[in-house]
Every structure is written in C-alpha cells, then in structure tokens.
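1. My questions concern the predicted model and sequence given below.
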Amino acid sequence: MNPNEITPHLFRTEYSKIVAVLCKTFDIKHIEIAEDIASETFLKASEYWAIHGLPENPTAWLYTVAKNKVKDYFKHLAVIEKNIKTELKTIKSEQEQIIEFDTKNISDSQLEMIFTICNPINSRETQICLALQILCGFSVDEIANAFLSKPETIKKRLQRGKDALRAYHFKIESLQEKDILLRLETVLKTLYLLFNEGYFSRTHPLLIRKDLCLEAIRLTLILIDHSITDTPDTNALLALMCFQSSRLEARINNQGEAILFDEQDESLWDQTLIEKGNYYLVRACDTSNTQVSKYHLEAAIAYWHTSSLSPDKWHAILDLYNQLVIMEYSPITVLNRTFVFSKVYGNKKAIIEAKKLNLTENEYYHGLLGYLYTEINKELAMKHFEEAIRLTSSKSEKQTLQKQINGLKQTM
C-alpha cells in the first residue's frame, strides 16, 4: 500500500491516541507539548516511509517513535530543565516514566482526555471545538463547517479555549461521577458531529469518510463500556450510528457520486449493523423514566429508513421529524422533514412547504426543490440543481447534482 494513502488514515486514528496517552502519562498541562511530539512522530513517518516503504506494523512503529520522541524531548531540552519540570510530573525521572500504548490505556486516556477538555470553564461551543480538534483530529475548516462558522472565528475560539485550560491548570484526571454526567451532553455532541462529518463530508473530496464514522462508533462504545456513561442518550446515539453506517456501502457509487435513498440497492445494507442498531435502540428506551432526546428521535428515524416498506413508514418518520423540529430546529432538519412530507402528501404540497422555509442561500434547499420539481417542471428542477451547484463547495455534491441535470436534459 502507498504510504501517501495510509498516513492520513493513521493520522486520523492514531494522532489523538498518542496525544491522550502522553498527556495522561506525563501529566502535561500544556496540550501543545503532546501535540508537537505527536506531529513530529507523523512527520518522521511520512519522510521515512516514503524512502523505505511501510513497516510491517505501522501503528506499532508510530508508538515506538513517539516513545523515542519523548526521550529526545527531555534530552535535547535539558537547557530549560527548570521550566520543563513545571510542566511535567515525574515518578523518579522523566526517562524512567513508562509509556504504555496498550488498548486499555489508550481507551482510558482518550475517555479521560475528552471529559477533561469538555471543561465548563469554556463555553459549550469551545469545548466541542477543542474536542473535535484534539481528540478527533478535525482541521479548522472541518470544525467551521460543523458550526456553520468562519475558520478565523474557530481559530480564535480554539486559542482562547486552550489558554483557559492552561490557566485552569489543565490536567487529565479521573473525574467524579457528577462532573462526568455534567459534561456528558457535550461529549455526545462532539461524537455526533464527528460521525456526521464522516457520514456526509462537506470539507473533503470524499463524500463519505468511513474512518471518521468508525472512530465515532469506537469512542461511543468506550462510553457504553463504562457504567456511568452507559446512559439512554449514549445508547440512542450509538443506535443512530449503527443504523446510518449500515447503509454506507449503498450511498455512493464507484465514481464517488451519491446515490439517492430511493435508488439505493438494499442488498448492500449491512444487516448486522441494523441488528446492532435495534439492540442499542431498545437499550436506550429500556427504562420507564427515559427522557426522549434528539438522539432517540434521530435513531428512530434511521430505524424506519432501514426497515422494509410498510403503509405507515413515511407517516411514522414524518411524526418523528415533527417532534425533532420542535426539540431542535435546524435547516437540515426542516429540509429533511420536507422531503418526508413529500412522501406522505406528494411533491406539489411539499414544494409549498419548502418555499415557506425561504432558505435561498442553502444548497440543500435548492437540491430538494430540484428533486421535488423533477416530475412537475423539468426546467425549474434544473434551475434549482444549478443553484445548488453554485452554492456547494463539495466536489462530490457538484458531480451528483450535475448528473441529475444531465438526466433531466435527456428526457426533454
């Protein structure tokens, strides 16, 4: 395999693990120290692998280099030893500290890291931004997309957040149950955004990024494995991820173009993941005092999408969307609701509903109207698809929309 292909994937999955383990092992208060060591590790990997090829076990190679980088860090910065000792907690000496990259230590370190970063001293938005960057490896542009914000705004937010953590004497530690539960909502939101970027990326050449989806599932499973964080909301989020992931293979063709739900090959849906989704959704609703969250509603919607057709299917999904819009309004939610509305009441009535939204600067708004007009007015449909192409920055979306236009032209 080409090193240029595997390095970005490993960076996405292993960078945050290295940062978390280093921060926990050495009690590093300045996250940047651990980030620099992790970055240097990957820089060496890209240079070395380009010449010598991939090692037999690239992940183990990275962990070994990271350990050596830590030793180099202490050795070459001995001239500022006095300052270093204010940053690092040692047992006997820095060199004698043991760095373990085993599965349990990685999981524990990442779990503790994400809850430590989600500190109420920062705003909830800043907590999520920090977690997405440090734990999930998101770029500034990816975070800006998740928040529908400008990259410069995100850069400033990240810097202020790190400054606040430093002033607070940032430290990875085991939190009390009340602190964990207080921060859990923000952690779940972070994992939700991580999964969404993988499920439908607007900032990457690939429309679907399976590595992000798998990483979100892995981190959510860590929460499920701890009794304090094994909550109904956590199970509902994991159910949603399983249901959505079950259709990944059917959502895109060999050319990287999106396949509309109506045109998907259901034989490609992963029944094992659907069964897991069912299992976690039942667990999410398995207590009499369970409060319905947005994750419950979205998981239920995803459940219906993976179930076979029945007379009540679209009515049930519309009812769920009606509840979701009231709970948490967003342009994507109301547009998805309008699509489902068309399945229940027809495209003409759905067009009226869509136009009430007046989201004229939203590419999905025009993409939806293009879909709704396809069988009613082909010229208007093409006009809306063209406007959606103008508004979107995603190459794969542009390709999919252009395919819709070409198909309409052939029928005129």
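-> On my side now, so go ahead.
2. Going by C-alpha atoms from here, please, whenever you check contacts or count neighbours.
-> Noted.
3. Return the residues in contact with the one residue sitting closest to the centre of the chain.
-> Closest residue to the average C-alpha location of the chain: residue 194 at 0.9 Å, with CA atoms, centre = their mean. By CA atoms under 8 Å, 6 or more residues apart in numbering, residue 194 lies in contact with 132, 136, 212, 213, 216.
4. ok, second structure coming up, stack it against the first:
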Amino acid sequence: MSASLEQRIAEVYQAESRRVLATLIRLLHGHFDMAEDALQDAFIAALSQWQRDGIPDNPRAWLVSAGRFKAIDQLRKSTRLDSCLEELAQTLEMESQIQSMDADDALEDDQLRLIFTCCHPSLAMESRIALTLREVCGLTTEAIAAAFLLPVPTLAQRIVRAKNKIRDARIPYEVPEPDALPERLEAVLSVVYLVFNEGYSASSGTQVIQGDLATEAIRLTRLLRDLLPNAEVTGLLALMLLHDARRNGRTSVDGDLIPLEEQDRSRWNQSQIREGCDLVIQALKAGPPGVYTLQAAIAAVHAEAPTAAATDWAEITGLYDVLLRQCSSPVVALNRAVALAMRDGPEAGLKAIDAFRNHKELQHYYLLHAARADLFRRLDRSQEAIQCYQQALDLVKQEPERRFLQQRLAMLQKK
C-alpha cells in the first residue's frame, strides 16, 4: 500500500469512524460491542479493497454497508452457539435488503442519538462520562482511565455496566421528543462540561491541565452545536474556548500553577478569545441567557481585559448576580464573593462568604478555604490566613494546587 493511500485511509478513519459507529449502533439495534467490532471489520476490509479499487466516492456509506454485512456474517457464525442471535441475524438481513446505504442515512441524527443515549439520565454520571468519551469521542479505555486516575479494569467495568443498563432497560436510541429536549439537553451539556472541567483543572493528580480532555470536550460541543443549534450549546462552546484560551499562561515550565492576576496575557490564544467573544454575543442575542452563557460572558470580561488591573469587576459582579438568581449554587455564590472582594475590598468578600460558608456542599471544597485565606492575607490577618490555608491543604488533591497553597502558607509563616 502506498504511503499516500495509507494516509488517506487514516484521514477517513479520523473523520468518519465515530459517525459510522453511530449509524452501526442504530442498524444493529443498540448492540454497542457488535457495532464496534463491525466498525473495525469494515476498516480492515477497506484496507484491502480500497488498495485495489481506490477509495469510493462516499467512503462513509461504504463503511456503514460493509460494517453491517460483516456483523451479519458474524451473527450467522454465532447462531450455531447462541440460538437467541438467530432472530437478530434474520432481522438485519431483511433490513439490509430494503434499506440503501447510498444516501447519508441520516448520520447527523445518528450522532445525536448516540450522544443522547450515552448521556441518558438513568445512567450514573460517571457512567455517562465514561461512555461518552469512549463511544462518541473515541478515546481508548486506557486513556480515559489515565485521565481520571482510575484502574483500567474499573473504568472498563463502568463502561460495560453502562452498556448493559442501556440494553436491559431498553433505553431508546433516539433524539428526545421536542417537549423532553430541554431537560435531556441539559443532561448532555452537564456531561460535556464535566469532561471539560476535568481537562481544564484536574480534580487530582500531578498536572493542572489534561489537554486531551479539554480539546475533546470542545470538539464534542462543536459537533453538538452543528447538529443541534441552541443558545446554551453556543454559550457552553464560548465558555470552553475562553477558558481554554488561557491554557499556555496557566502553568510555569515546571508545571506550577500561575494565578490569573500573574499570567502573561500575551500567551493567551487570541483567536480563541475572538471566537469565544463572538459566540457570547450570538448566545446573548438568541434569547434570555442561560447559566453557560452567563459564565461565558464572565469569562469574556476576563479575556478582554488587557491587564489584571483593568478587569471590570463591577460588570463581573453584576453578571454573577444574574447567574446566582438562575443557579443558587454555593459555588457560584463563592465565585461572586471573590468578584465582590475585587470590586469592594476583601472585607466585603469575607462578609459575603460568611453568609453561606457553612453550606454542606462546601464542607469539603478546598477553594472555599483558599478564598478565605487569600482575603485574610490581603487584610494582613496572617494567623487567620494561615489557618485557612492549612484547612485548604487538608482537602486539596491536585499536586500543583497543593504546591501553590504551600508557597502562600510558607510566605505567611516567615513573617
């Protein structure tokens, strides 16, 4: 095989494999593992036949057709051992005779079906994340396990259980009806945002950023926006792009955390910032802003400030006020209190935090203690700051964040 043909087939795999898989899952009646095997068999057949005949005009349709017939062949062999598969084999053969693979076969709908199935609310959140990364994004089980610091067998079992739940509970492989779409879309966006957050700032481990996860979440959101234009999908994409734009400035060459006010803004990705800001405007024009659009608007104010000192904290605080009315999360309240401290001073920030700091959701949230420590430090209340930094250190799980807190603590203890 020539190097150019091999490269072209690799490009087809990169561009089409997840789309082909989504359609095969539908055609094979939700049998995920069978569809994955059929996908691999189809590409193995392509390596041989395309070398002889050339790449077809519609490689996606060719692969879908080849994959389905490979699955039928495999089912025919398996029915000798499992009679339960006979009916499925007959059904697939009948459908293959009446359905043409020459058209696109609603592949866009198939991708949406796959996304909504993997993110179904009846699945546990960790299962939704694992299944989405594996089936929609195409990450290997090993890569997902490494990203979340899980043993590979544990992650593999999580994926298996999710697939079994889909099969046993007969979760439909479909896009929700219009009246159910808002709630189901919210579940999908939650999964994608959790994936991004783990990439943007890992919950534990030795690195702040897991770039592959952040990049994959952005890619998935672009896909979702292409398939299902929606203001909040646009807002989420904007939010991710604006946060990710700061990637190169967030850590030192040694992997240490650099706080926002000390980052070299010339290292921020300006093209991502421009795109993100444009998307914020589009989302705001589309209707009343949702929680992702409001967070994106806050990120845009940060991104557009030429220096940390020039940040418009009044606008940020106002946006947090609106966000808090929509989402009464204690984490949002904490972020608003930090913005308020930047606008009105650390005393105002501490007073705001005191109003909710005993909330049960914040008891193990190290950033609550880190925020209070920073405000006490700015007020030269060293002993209270030291105590809060020590509380934060007891809870933090990411090593670069731990080192940052230890550095701040050491500076205070030297006084």
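-> Yep, it's here. Everything quoted here is computed from the prediction, not taken from an experiment.
5. Check the secondary structure at the residue nearest to the centre of the first structure for me.
-> helix (DSSP: H, G, I helix; E, B strand; the rest coil).
6. circling back to that earlier point, farthest pair within the contacts of residue 194 of the first structure?
-> Greatest spacing in the contacts of residue 194 of the first structure, by CA to CA: 132 and 213 (13.5 Å).
7. Just give me the match in the second structure for residue 112 of the first structure.
-> Alignment note (TM-score structural alignment): residue 112 of the first structure maps to residue 113 of the second structure.
8. For that match, identify the helix or strand it belongs to.
-> Using DSSP states H and E, residue 113 of the second structure sits in helix 107-118.
9. mind listing the helices for the stretch 101-250 of the first structure?
-> Ranges of helices within the stretch 101-250 of the first structure are 103-117, 124-134, 140-147, 151-167, 177-199, 210-224, 232-245, based on DSSP state H, counting those that start in this stretch.
10. before we move on, what about the stretch 251-400 of the second structure?
-> With DSSP H, counting those that start in this stretch, the ranges of helices along the stretch 251-400 of the second structure come out as 270-285, 291-304, 313-326, 330-344, 346-354, 366-378, 382-395, 399-413.
11. Out of these, the one nearest residue 31 of the second structure is which?
-> For those, the distance to residue 31 of the second structure is smallest for helix 291-304, at 33.8 Å, taking CA to CA.
12. which residues in the first structure does that closest one align to?
-> Going by TM-score structural alignment, helix 291-304 of the second structure sits over residues 294-307 in the first structure.
13. now the matching stretch, how far from the chain's geometric center?
-> Centroid separation between stretch 294-307 of the first structure and its chain, computed with CA atoms, centre = their mean, to the nearest Å, is 18 Å.
14. Next, the buried residues of stretch 267-276 of the second structure.
-> 268, 269, 270, 272, 273, 274, 276 (16 or more other CA atoms under 10 Å).
15. Please list all residues in contact with the closest residue to the second one other than its chain neighbours.
-> When you say that, I think you mean residue 269 of the second structure. Beyond its immediate neighbours in the sequence, the residue positioned closest to residue 269 of the second structure (CA to CA, 6 or more residues apart in numbering) is residue 245, lying 4.7 Å away. By CA under 8 Å, 6+ apart, the residues touching residue 245 of the second structure are 268, 269, 270, 272, 273.
16. Return the distance of residue 245 of the second structure relative to residue 273 of the second structure.
-> Using CA to CA, to the nearest Å, residue 245 of the second structure is found at 6 Å from residue 273 of the second structure.
17. Check residue 172 of the second structure too.
-> Per CA to CA, residue 172 of the second structure is found 39 Å from residue 273 of the second structure.
18. now residue 346 of the second structure
-> Separation of residue 346 of the second structure from residue 273 of the second structure (CA to CA) stands at 29 Å.
19. what's the neighbour count on the residue nearest to residue 127 of the first structure when sequence neighbours are not counted?
-> Distances taken as CA to CA, 6+ apart place residue 118 nearest to residue 127 of the first structure, at 4.8 Å, with adjacent residues excluded. Residue 118 of the first structure has 28 neighbours, counted by other CA atoms under 10 Å.
20. what's the angle between whichever helix or strand residue 19 of the first structure is part of and helix 210-224?
-> Taking DSSP H and E as the criterion, residue 19 of the first structure maps to helix 3-26. If you take axes from the mean of the first three to the mean of the last three CA atoms, to 10 degrees, helix 3-26 of the first structure sits at 20 degrees to helix 210-224.
21. and helix 3-26 of the first structure, which residues are buried?
-> 3, 7, 11-26.
22. likewise stretch 75-93 of the second structure?
-> 75, 76, 86, 88, 89, 92.
23. Who are the packing partners of the helix or strand harbouring the fourth one?
-> Under the criterion DSSP H and E, the helix or strand holding residue 88 of the second structure is helix 85-98. Using 3 or more CA pairs under 8 Å, 6 or more residues apart in numbering; DSSP states H and E as the contact definition, the elements that helix 85-98 of the second structure packs against are helix 59-78.
24. Kind regards, and thank you for your time.
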